[in-house]
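> Sequence first, predicted coordinates after that:
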Amino acid sequence: MPTGVALRDPRQRLFDAAERVLLRAGAAGLTSRAVTEEAGVAKGVLHRHFADFDDFLAELVLDRIARVGAQATALRNAAGTGAVVDNLTDALITLLEPVMVGIVVLVVARDELRARLRRAGTARFPLVGEGTAMIADYLTAERGLGRIAADADVDALAPTLIGAAHLLFTEWKGSAPETGAVRKVVTTVLAGAIR
């Protein structure tokens, strides 16, 4: 990219490029050079908007966490409508799409990134923790409406759902598993809790 040409929303352009690189090359292939080449910008563009590459990665994860926050609000608002299993199946498919799974791997692989995210106030296990909180909040709302058993332990059910679904999604390289496979996980985990 020639110098002096204004970029529209360079941060988002870099985030989008990072997601494409992550899908194609995995966490190990996600470098500042790979991101700027994918975005079609000079390497200096990244450093003009972020202190360093770990700062860029932290902002990328925080952007994803904000999306989980919006999804959590929508899921919470769905309490009392539709079928609980269907709501959770849809939420898990949206939450654990391939970029999200790739970002979780990235967070696990980079100590400095995890440290920066903790300083920013994320869950102990960024993205997975926020996803678990989203599911727990929804299950709590459904329990309050009587659609989940009053004695259901949502603090145990939520991480069980996230963990089981995450394992299912990691088996599928670059795409989501079949909806029926996700529904089976949700149905199995919630077998004793649905009313």
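Cool, the structure landed.
> contacts and neighbour counts: CA atoms only from here.
Noted.
> for stretch 25-39, which positions count as buried?
26-27, 30-32, 34-39 (16 or more other C-alpha atoms under 10 Å).
> Any chance of those residues in CSV with secondary structure as columns?
Formatted as CSV, these follow (DSSP: H, G, I helix; E, B strand; the rest coil):
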residue, secondary structure
26, coil
27, helix
30, coil
31, coil
32, helix
34, helix
35, helix
36, helix
37, helix
38, helix
39, helix
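> what about versus this one:
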Amino acid sequence: MPTGVAMRDARQQLFGAAERVLLRDGPSALTSRAVTTEAGCAKGVLHRHFADFDAFLAELVLDRIARLDAQAAALRDAAGTGTVVGNLADALTDLFGSVAVAIVGLVISRDGLRARLRETRPTGVPLLTEAAAMIASYLAAERELGRVPADADVDTLAPALIGAAHLLFADRKGAPPEPGAVRRVVSTVIG
């Protein structure tokens, strides 16, 4: 491995390398060696920035959760425009078309990572819990606009949508679901 070569934004480079390994080879292949090899740096670089590999993985998950903020804001801003089904289907496709499915698999498969994440996120599955909050916030905004029934239980609909969409996208190696399939699921759940 190269040594003495400065890395710009080493954390983000390592996170990007981890995502590539995760998407290509799955959670079981994600090791500190695989990440640093993918990033083209010495193994010590990872340990210079993170206490241990589980700390690195926890920061990766938290970084990906933080990225939901922009998506949540855009979805809330879409309230009152387009169709509710279309907005939700697009948001769920964006969410699960990214690395989110692989991140959920990673969290589920690593006890040390889950334990570390439980320190700040005591309930739910990290990333999915925040995604459900994003959907619930959007549905509440649409309910206020009268585009979702006034008696709709958005706090129940949101995790139902997340779970149903997650099942559609869960096959890491297969083709993503057709847009029509996502719209049908959304329409059925909120119908």
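Arrived safely, thanks for sending. The model shown is predicted, which means the values in this text are computed figures rather than measured ones.
> Off-centre distance for stretch 173-185 of structure 1?
Remark: stretch 173-185 of structure 1 is offset 16 Å from the chain centroid, using C-alpha atoms, centre = their mean, to the nearest Å.
> residues in contact with that stretch?
With contact meaning C-alpha atoms under 8 Å, 6 or more residues apart in numbering, stretch 173-185 of structure 1 is reached by 23, 85-86, 89, 92-93, 96-98, 161, 164-165, 168-169.
> picking up where we left off before, pipe the buried residues of stretch 25-39 of structure 1 into CSV and attach distance to residue 175 of structure 1 per row.
Shown next, in CSV, are the buried residues of stretch 25-39 of structure 1 (distance: C-alpha to C-alpha, whole Å):
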residue, distance to residue 175 of structure 1
26, 14
27, 16
30, 19
31, 23
32, 25
34, 22
35, 21
36, 25
37, 24
38, 21
39, 23
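> Which of the contacts of stretch 173-185 of structure 1 fall in helices?
23, 85-86, 89, 92-93, 98, 161, 164-165, 168-169 (DSSP state H).
> Can you select the buried ones among those for me in ChimeraX?
In ChimeraX, this line selects whichever of those come out buried by 16+ other C-alpha under 10 Å:
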select :23,85,89,92,93,98,161,165,168,169
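> Looking at the buried residues of stretch 25-39 of structure 1, spot the one nearest residue 50 of structure 1.
Distance to residue 50 of structure 1, by C-alpha to C-alpha, is smallest for residue 32 among these, at 11.1 Å.
> ok, now how distant is the closest residue to that closest one other than its chain neighbours from residue 42 of structure 1?
In this structure, residue 32 of structure 1 finds its nearest non-sequential neighbour in residue 53, 6.3 Å apart by C-alpha to C-alpha, 6 or more residues apart in numbering. If you measure residue 53 of structure 1 against residue 42 of structure 1 using C-alpha to C-alpha, to the nearest Å, the figure is 14 Å.
> repeat for residue 142 of structure 1
Applying C-alpha to C-alpha to residue 142 of structure 1 and residue 42 of structure 1 gives a distance of 50 Å.
> Who has more neighbours out of the two?
Each of residue 142 of structure 1 and residue 42 had its neighbours counted (other C-alpha atoms under 10 Å), and the higher figure belongs to residue 142 (22 against 15).
> List the buried residues of whichever strand or helix holds that one.
Under the criterion of DSSP states H and E, residue 142 of structure 1 resides in helix 128-144. Buried residues in helix 128-144 of structure 1, counted by 16+ other C-alpha under 10 Å: 128-143.
> Spatially nearest residue to the spatially most central residue of structure 2 (excluding sequence neighbours)?
Centroid check for structure 2 by C-alpha atoms, centre = their mean gives residue 100 as the closest residue, at 3.1 Å. What sits nearest to residue 100 of structure 2 in space, not counting adjacent residues and going by C-alpha to C-alpha, 6+ apart, is residue 127, at 7.3 Å.
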